[in-house]
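Undergrad: My questions are about this predicted structure, shown below with the sequence.
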Amino acid sequence: MDLDRLDSSTSVFLSQREKKLKTALFSIGASSFLIVLKLVFGFLTNSISIFASAIDSLFDLSASSVNYFSIKKAEKPADKEHRFGHGKAEGLAGLFQSFIIGLSSIYLIYVSVKRLVVGSQVHSLDIGILVMVFSAIVSFFISRHIKKVADYTDSVALSADSLHYRSDVYTNLGIVLGLIIVKITGLLFIDSLISICVSLYIIWSTTSVFKESVDILMDKELPKSTVKEIEDVILKYQPYVKGFHKMRTRRAGSKKFIEFHLVVDHTLSFVESHNIAEDIIKEIEKKIPNAEVTVHVDPHGFPDYS
């Protein structure tokens, strides 16, 4: 085994794990701050929209908390009972969060419809507008920060968390627009209609997180572009490499598992074949972050009984 490669891989793994956990804790703190802010000013303004937004942030806090513990579990090294690691915990977290976002959106629709039917009075609209503008700005920068870390660490759970806050930006701006229209025209139903439209958009946007999470749990193949990168690396070693077969790929959290049979020239010695396989593994793992590659070497022209 190449100890330098192992040390480098371990160092990157620990660095990404630390970034994920710190970002998840940051998300929990941000959600808590927004909940308190919206509840306080919800009571001051008697605005159902602001209360609904506070409930939305409460769901975010719940999802972020699950996120933190799932990432902590997912990033644990492999053990005797989990030989492939715990990466699928992130897929479960992403699935859970897609349901949470969907439920929060349905709740917003319910509140908006109720407001259309029953009606309500709001006051101190100027304060409410300022608070929601501030919340939208805070949510935007939180979403951007989490998305940056999610892309760097290839984390589905953090990507879902980023979607929470990005959705909150639209929700908050929709509420701001509604409150402004109410202030100018006195037409309360406009606020509810905007909230319903924003909620429907949020539900639609969760489908990508839901699909990605299901793909991880169902061991879907890596994207065709990634598989093509793997194939290009293998074929670079022709004519010593005659081909490959039985390639299987999957993803668990940020970890990517790749395995295939490598067909080499039968005149090569065992050591030469092994070295070629090791070189291919190193190059694939360098090209594809967080990849774990397993290669079985077959001599060309001989039957493969495995």
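TA: Nice, thanks for sending it over. Residues are numbered from 1 along each chain as shown.

Undergrad: C-alpha from now on. contacts and neighbour counts both.
TA: OK.

Undergrad: OK, contacts around the closest residue in space to residue 151 that isn't next to it in sequence?
TA: Beyond its immediate neighbours in the sequence, the residue positioned closest to residue 151 (C-alpha to C-alpha, 6 or more residues apart in numbering) is residue 159, lying 7.6 Å away. Residue 159 makes contact with 146, 147, 150, 151, 209, according to C-alpha atoms under 8 Å, 6 or more residues apart in numbering.

Undergrad: In contact with the last one: list those residues for me.
TA: For residue 209, the contacting residues are 94, 95, 98, 156, 159, 160, by C-alpha under 8 Å, 6+ apart.

Undergrad: The third one: which element?
TA: By that I understand residue 98. helix 88-118 (DSSP states H and E).

Undergrad: Name the next helix or strand downstream of that helix, please.
TA: Beyond helix 88-118 in the direction of the C-terminus, DSSP H and E gives the next helix or strand as helix 125-153.

Undergrad: elements contacting that following helix?
TA: Secondary structure elements in contact with helix 125-153, counted by 3 or more C-alpha pairs under 8 Å, 6 or more residues apart in numbering; DSSP states H and E, are helix 3-45, helix 156-185.

Undergrad: try this one side by side with the last:
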Amino acid sequence: MNEKTKVARLSIASNTILTLGKLGIGISMNSVSVISEAIHSGLDLLAAILSFLSVRESAKPADERHQYGHGKFENLASIIEALLILAAAGMIIYNAYPKLFRSAEVHALGLGTVVMGISAAVNFFVSRKLMQVARKTESPALAADAWHLRTDVYTSLGVLAGIVAIKLTGLTIIDPIIAIAVALLIVKAGIDLIRDSMHSILDVNLPEEDEGIIRDILREHSSSFVEFHKLRTRKAGSQRYVDLHLVVPSEWAINKVHTLCDHIEADIKARLKGALVLIHTEPCAMQCRECSQADEEKKRSIKCEPVQGAPTTCRFGPEK
């Protein structure tokens, strides 16, 4: 069992216990805010199950039907988890809104305080562990699960504050107000998750920092090719995809071009975890005499400028 699967199972176990505990205590207290937290934890449980299934599926190697791998299963799971969060928020508001206009007694405030405190502590520990593994493995499904639980920490603390406020003031209207505030926090978390996951589903390019690393690596090898263009990047799950066109001297043998591409690919993979690199090579169309006349020693001695765009003179000819 790999690290991602282990931590996903931990999330399932903790959410199962918290959901059952909150639901039983919320019903006994007649507290809509505690019941709303039980609903939230129930959706977190479903999200944890989806996260577990998606990380297990995404770990499978590419096959005949999924030739680019299974990374996007994690992005799909993140979107489904976010939609479940929004559904939970709607249910909470639906149940809490009528209680703004009619009072309802809330019982066993001390018990509610205990369960909310335990919930916040457990979810903080599990969400921190999930986030550590998500960052290490760049797993969007685990990151979504971690944010669910981190939101649950904040909302549990909010409900805890509401219970204390009711105990001090006797104003039961605080209960539905807290529940609606919880729902609004959940809505924000859901929208953020959908936005982030859609970037990968729609093949948005890698962050500027990642593309900058790729361009820096190409500049390091710039003395060995004429120019590059059509750099394209995208991400699926934790996998990065990079493809580009590389222009090389037309006189070069295929094995020499292949070796150059191997070196570039190896450098990109070393600095961008999970990168899959595809390089399409093209012969230089300028067909300069200097290319065929230059010897290997002189080619290595030429100091090249950053290369983007067609060169005005052949950089592989004899030094003047």
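TA: Sure, I can see it. Just so it is clear, the structure is predicted and the values come from calculations on it, not from any experiment.

Undergrad: ok, so what distance separates the counterpart of the residue nearest to residue 151 of structure 1 in structure 2 from residue 249 of structure 2?
TA: Across the two structures, residue 159 of structure 1 finds its equivalent in residue 143 of structure 2, going by TM-score structural alignment. As for residue 143 of structure 2, its distance to residue 249 of structure 2 is 45 Å (criterion: C-alpha to C-alpha, to the nearest Å).

Undergrad: now do residue 29 of structure 2
TA: Using C-alpha to C-alpha, which is the criterion applied here, residue 29 of structure 2 is 78 Å from residue 249 of structure 2.

Undergrad: Likewise for residue 284 of structure 2?
TA: Residue 284 of structure 2 sits at a distance of 5 Å from residue 249 of structure 2 (criterion: C-alpha to C-alpha).

Undergrad: and if you look at residue 82 of structure 2?
TA: From residue 82 of structure 2 over to residue 249 of structure 2 (counting by C-alpha to C-alpha), the distance is 50 Å.

Undergrad: Counting neighbours, go ahead and name the busier of those two.
TA: Between residue 82 of structure 2 and residue 249, residue 82 has the larger neighbour count (other C-alpha atoms under 10 Å), namely 28 against 23.

Undergrad: Map that one across to structure 1 for me.
TA: With TM-score structural alignment as the matching criterion, the partner of residue 82 of structure 2 in structure 1 is residue 98.

Undergrad: re earlier: give the ChimeraX command for selecting the buried subset of the contacts of residue 159 of structure 1.
TA: Paste this into ChimeraX to select the buried members of the contacts of residue 159 of structure 1, with burial taken from 16 or more other C-alpha atoms under 10 Å:
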select :146,147,150,209
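
Undergrad: if we go to structure 2, which of the contacts of residue 159 of structure 1 are intact?
TA: Contacts retained in structure 2 from the contacts of residue 159 of structure 1 (both residues aligned by TM-score structural alignment, their matches' C-alpha atoms under 8 Å), given in the numbering of the listed structure: 146, 147, 150, 151.

Undergrad: what does the second one align to in structure 2?
TA: Aligned counterpart of residue 147 of structure 1 in structure 2: residue 131 (TM-score structural alignment).

Undergrad: Could you do residue 252 of structure 1 as well?
TA: Taking TM-score structural alignment for the superposition, residue 252 of structure 1 sits opposite residue 236 in structure 2.

Undergrad: how close does that match get to residue 206 of structure 2?
TA: Using C-alpha to C-alpha, we find residue 236 of structure 2 at a distance of 10 Å from residue 206 of structure 2.

Undergrad: If you count surrounding residues, which of the two has more?
TA: Residue environment comparison for residue 236 of structure 2 versus residue 206 gives the larger neighbour count to residue 236, 26 against 18, counting by other C-alpha under 10 Å.

Undergrad: Tell me the spacing between the more buried one and residue 269 of structure 2.
TA: Looking at residue 236 of structure 2 against residue 269 of structure 2, where the rule is C-alpha to C-alpha, the gap reads 16 Å.

Undergrad: likewise residue 250 of structure 2?
TA: Separation of residue 250 of structure 2 from residue 269 of structure 2 (C-alpha to C-alpha): 27 Å.

Undergrad: In structure 1, what sits opposite residue 267 of structure 2 in the alignment?
TA: With TM-score structural alignment as the criterion, residue 267 of structure 2 pairs with residue 283.

Undergrad: in what helix or strand does its match lie?
TA: Assigned by DSSP H and E, residue 283 of structure 1 falls within helix 270-287.

Undergrad: what does the very next helix or strand once past that helix rub up against?
TA: Later in the chain than helix 270-287 of structure 1, the nearest helix or strand by DSSP H and E is strand 291-299. For strand 291-299 of structure 1, the surrounding residues in contact (C-alpha under 8 Å, 6+ apart) are 255-266, 273-274, 277, 281, 284-285, 304.

Undergrad: And for stretch 40-54 of structure 1?
TA: Here stretch 40-54 of structure 1 has contacts from 34-36, 38-39, 107-108, 111-112, 115, 121-125, 127-128, 131-132, 168, 171-172, 175, 191, 195, using C-alpha under 8 Å, 6+ apart.

Undergrad: next one: stretch 134-150 of structure 1
TA: The contact list for stretch 134-150 of structure 1, computed with C-alpha under 8 Å, 6+ apart, reads 19-20, 23, 27, 30, 34, 156-159, 161-166, 168-170, 172-173.

Undergrad: go with 7 Å
TA: For stretch 134-150 of structure 1, the external contacting residues (C-alpha atoms under 7 Å, 6 or more residues apart in numbering) are 23, 34, 158, 159, 162, 165, 166, 168, 169, 172, 173.
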